[in-house]
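> Give the three-dimensional model of this entry:
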Amino acid sequence: MYRTHNCGELTKKDIGKNVMLSGWIKKIRNLGSLLFLDIRDYFGVTQLIFTKKLLNNGFFLGKEFLIKIEGKVVERVSKNYKIPTGEIEILVYKIKILNKSIEIPFSIENNTDGNEEIRMKYRYLDIRRNTIKNNLINRHKLVLEIRNFLSKKGYLEIETPVLVNYTPEGARNFLVPSRKNSGKFYSLHQSPQMFKQLLMIGGIDKYFQIVKCFRDEDSRSDRQIEFTQIDCEMAFVNVNDVLFFFERFIKHILKKIKKINYRQNFTRISYYDAIKIYGTDSPDIRFGMKFIVLNEIVKKNNINFLIEKELTIGIKIKKSDWNIYNTDKKIDIIFSKIKKSNFLWIQYLPNKTFLYSKNCFFNKKILKIFIKYFKSRPGDILVISYGKKINTRTLLSEIRLIIIKNYHFKKNYKKFNPVWITDFPLLSWEEKYKKFKSVHHPFTSPKKEDIHLLNNHPEKTRSNSYDLIINGTEIGSGSIRINNIKTQKKIFQYLGYSSKEIQYKFGFFIKAFEFGTPPHGGIAFGLDRLINILEEDNNIKNFIAFPKNNEGRDLMTNTPSSLVKNIL
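Now for the predicted structure:
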């Protein structure tokens, strides 16, 4: 027997009990004739007290030694009300070392001294920290809530193959050689896309799967080469059906996981409006700062510096939205991160004078024109970007994001503000390869009212697609799928596939369309990103038990590695 209780459950009601605990030594405090130890397990921490006489000669205890003790629960003199066991301690009368530990490479504390590289190399030690352990617990709770919610709503959890035929879906594939079929390969799936559509053709009404997916692309703080999707598909639905249901799904998650009762409808913005208003298809809409087009006022007032520019736009940062007062030096420091020069800033001061960037050559009259047009109040900052349309919106979007990250915005903003981005372009032209590519994927259906554009203006065709953005991060993406064989073949042709290639790569899928394919659609949420945003972190690796680093390597197992035969 290793324990009668765990290290997180004993309280004042247990005083007087004889108990047995097992765990790792977290702290050692030597007070001469007495030793105080903190012992830790999965459940918590308990303080131990015993005399040195209890230890035999040569008996040494170190941090992270695994020990088993027997002792009596007594009231603690110096209480620690920050932990559940902080009012008691164990007066130890028997101790046994279950396993020793070498010197640990970093402190196993919430605020550790270990950098990410060393913690990933010794990830099993990192998991002992409450920070990572609790992240994994919260992920488990989220997954459990997702499974329960979807199952109760009639969704059937079905596993689909991981080893599939190679089909291009956007990112690069991982390939697996076949031992039985020399010279041939499997591909690790990027998503269960075609299989879940085949399930709809097979008569399944609602499907979901919490599934590992694989994409051979660069890792980032919000991306891994292997990641987990909450994958869903429904038959006989349109865009509104999908958005309505999964809006309820996210509200349920917010209520159960974060205790937030989100009552209002999610904002919906078309892709084109998102680019026009925010310069990005994944905007953080919590902080306002919508783009204002200034071409008309520039032309009306004959502002020579800007009149020849294709687009001039600006945003207003309200003084009432932050808690710090700015000087031109502070503002320049924030904007110094931006390497491009085709923007300027103006601040209207309480004494009705101005601060402005070094490249702002406007006279006082023009400054007043902009202040009046933006309805600025003292302390507000205006940022103006100018140049080619696409570059100008991209630049101001970058500036807006830097402002959001650097200013201490007041806490009256919602912690979570989801927005649906809809009606993405169906196709985009790749000048380098002289062909179209799918903006979402090749199975996304065009909007009914844009079908007539497919023949002559495919680049103008909008799709029945949608992304869910929360606080500037894409959490989910989906679409209504093509269920017409002619339309599906036409999309493949626009993507540059010959009839032979279509048959070779997608023949089984196209064949299925001949057997009464229902209208259907779905969505996939990134589980890693979702738990990351819910817990307000900035690195999904903190919520994955054994993640890869930003180069796609597992530092603990030294993966990937060379295949060396007869290494011994």
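> When you work out contacts or count neighbours from here on, use the C-alpha atoms and nothing else.
Fine.
> just the helices in the protein please.
116-121, 123-126, 130-152, 193-201, 239-258, 271-278, 295-300, 304-307, 328-335, 364-373, 389-406, 485-494, 499-512, 527-534 (DSSP state H).
> one more to line up against the first:
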Amino acid sequence: MYRNKTCGELNLSNVNEEVTLAGWVHKIRKMGGITFIDLRDRYGITQLSFNEEVNPNLFEKANKLGREWVVQVVGKVTERSSKNPHIPTGDIEIIVSKLNILNPSDMPPFTIEDDTDGGDDLRMKYRYLDLRRNAVRKNLELRHRMALATRRYLDERDFLEVETPALIASTPEGARDFIVPSRMNPGEFYALPQSPQLLKQLLMVAGFDRYFQIVKCFRDEDLRADRQPEFTQIDCEMSFVHRDDILNMFEGLVKYLFKTIKGIDLPNFPRMSYADAMKYYGSDKPDIRFDMKLVEIKDLT
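Presented below is the predicted three-dimensional model:
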């Protein structure tokens, strides 16, 4: 292993331990005869200290490092004289005794910070750099926790997770299919699923009365705020249930996700019939925050 600790786990209980860390050079601060380097991995940041009087060769080597260089260090954990309360490792630093450069780096085209100076196009061009930012990493971690919690909730309620095929025959749905040519059958094509609708209905007919899947779907349609050509959905199907059984089950899922992941207790969801939605809001997905209901005035005409 290139490390025995991560950059986010060390604290005062580790003082005087010799540790090995590996990660990316986040920041360099040169303070005359002392150089401080913030070493970053996905778990956090740890400060490294290089003293010219203690080890001039190592000090000179550290001063040649640049942002986003990948390095491995060995050193002793010590208590910091000037603590940083904003990070979990802010009470300690590493007095480095060995520095190994694993990979140098060109100067990044934008800063790897939450408030980066890179525009959208630039960050998408260098997506592998953008993924190093805390904001993006936290989104992926949130998605991971939501997927785990979803599986746990549905598994406890006897749902089976079943993977359905991604290459299927074209089915009549609301958008155009993405098609994939078949090499084995020239002139014929597969379609990528807009949803696993028919496949999960086959499972219901076969007796698998509770199915779910966190599944990729593909729809060849114009981009809109709520439309993407490729997206992931929590896809479910149930047999032998009434409408309220379905509403209660998945209202419970949303409440469970908010409680488990964010610690938020949601109240019971308000429910509205389709007829009332169309009558009072003229839409089957009304925005009820402003409660601007339609009023019929035909009696006055």
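> where does the TM-score land?
Once superposed, the chains reach a TM-score of 0.92 (TM-score structural alignment, normalised by the length of structure 2), with 297 aligned residues with a Cα RMSD of 2.0 Å.
> would you list the helices of structure 1 in a markdown table and tack on mean neighbour count and distance to residue 427 of structure 1?
Shown next, in a markdown table, are those (neighbours: other Cα atoms under 10 Å; distance: least, Cα to Cα, whole Å):
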| stretch | mean neighbour count | distance to residue 427 of structure 1 |
| --- | --- | --- |
| helix 116-121 | 17 | 39 |
| helix 123-126 | 18 | 42 |
| helix 130-152 | 16 | 32 |
| helix 193-201 | 20 | 18 |
| helix 239-258 | 15 | 19 |
| helix 271-278 | 20 | 13 |
| helix 295-300 | 14 | 29 |
| helix 304-307 | 14 | 33 |
| helix 328-335 | 14 | 35 |
| helix 364-373 | 15 | 38 |
| helix 389-406 | 18 | 18 |
| helix 485-494 | 17 | 9 |
| helix 499-512 | 14 | 18 |
| helix 527-534 | 22 | 26 |
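> quick one, longest strand in structure 1?
For structure 1, the longest strand by residue count, based on DSSP state E, is strand 18-31.
> Buried by neighbour count: which residues of that strand qualify?
The neighbour-count check on strand 18-31 of structure 1 (16 or more other Cα atoms under 10 Å) flags 18, 19, 20, 21, 22, 23, 24, 25, 26, 28 as buried.
> picking that back up, got a markdown table for the helices of structure 1, with distance to residue 465 of structure 1 too?
Shown next, in a markdown table, are the helices of structure 1 (distance: least, Cα to Cα, whole Å):
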| stretch | distance to residue 465 of structure 1 |
| --- | --- |
| helix 116-121 | 37 |
| helix 123-126 | 39 |
| helix 130-152 | 21 |
| helix 193-201 | 14 |
| helix 239-258 | 8 |
| helix 271-278 | 10 |
| helix 295-300 | 32 |
| helix 304-307 | 37 |
| helix 328-335 | 35 |
| helix 364-373 | 36 |
| helix 389-406 | 22 |
| helix 485-494 | 15 |
| helix 499-512 | 21 |
| helix 527-534 | 20 |
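> closest one to residue 422 of structure 1 among those helices?
helix 271-278 (5.6 Å; Cα to Cα).
> Would you check the span in structure 2 matched by that closest one?
Alignment note (TM-score structural alignment): helix 271-278 of structure 1 is matched to residues 274-281 of structure 2.
> what's the answer for stretch 229-245 of structure 1, then?
Counting by TM-score structural alignment, stretch 229-245 of structure 1 corresponds to 233-249 in structure 2.
> residues in contact with that stretch?
Contacts of stretch 233-249 of structure 2 with the rest of the structure, by Cα atoms under 8 Å, 6 or more residues apart in numbering, involve 196, 200-201, 204, 209-217.
> ok, now stretch 82-99 of structure 2?
7-12, 15, 44-50, 58, 62, 71-80.
> could you redo the last one with a cut-off of 7 Å?
Applying Cα atoms under 7 Å, 6 or more residues apart in numbering, the contact partners of stretch 82-99 of structure 2 are 8-12, 46-50, 72-80.
> before we move on, back to that, how about the longest strand of structure 1, which residues of structure 2 does it hit?
Under TM-score structural alignment, the match for strand 18-31 of structure 1 is residues 18-31.
> once aligned to structure 1, how far is the matching stretch on average?
With mean Cα distance after the TM-score superposition for structure 1, stretch 18-31 of structure 2 departs from structure 1 by a mean of 0.8 Å once superposed.
> now what about that stretch, what contacts it?
2-7, 35-41, 66-77.
> Just the buried subset of those residues, written out for ChimeraX, thanks.
Here is the ChimeraX command that selects the buried residues among these (16+ other Cα under 10 Å):
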select :6,7,35,36,37,38,39,40,41,66,67,68,69,70,71,72,73,74,75,76,77
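> Which of the contacts of stretch 18-31 of structure 2 fall in strands?
Residues of the contacts of stretch 18-31 of structure 2 located in strands (DSSP E): 35-41, 70-77.
> Closest one of these to residue 166 of structure 2?
For these, the nearest to residue 166 of structure 2 is residue 41 (35.0 Å; Cα to Cα).
> Aligned counterpart of the closest one in structure 1, please.
By TM-score structural alignment, residue 41 of structure 2 lines up with residue 41.
> wait, isn't its match in contact with residue 7?
Yes - with contacts counted by Cα atoms under 7 Å, residue 41 of structure 1 reaches residue 7, the gap being 5.9 Å.
> Can you check which residues contact both of these two?
Common neighbours of residue 41 of structure 1 and residue 7, counting by Cα under 7 Å, 6+ apart, are absent.
> what's the nearest residue to residue 312 of structure 1 if we skip its chain neighbours?
Computed as Cα to Cα, 6 or more residues apart in numbering, the closest residue to residue 312 of structure 1 that is not its neighbour in sequence is residue 386, at 4.3 Å.
> returning to what we had before: minimum distance to residue 109 of structure 1: which of the helices of structure 1 has it?
helix 130-152 (7.4 Å).
> and the angle for that closest one with helix 527-534?
110 degrees (axes from the mean of the first three to the mean of the last three Cα atoms, to 10 degrees).
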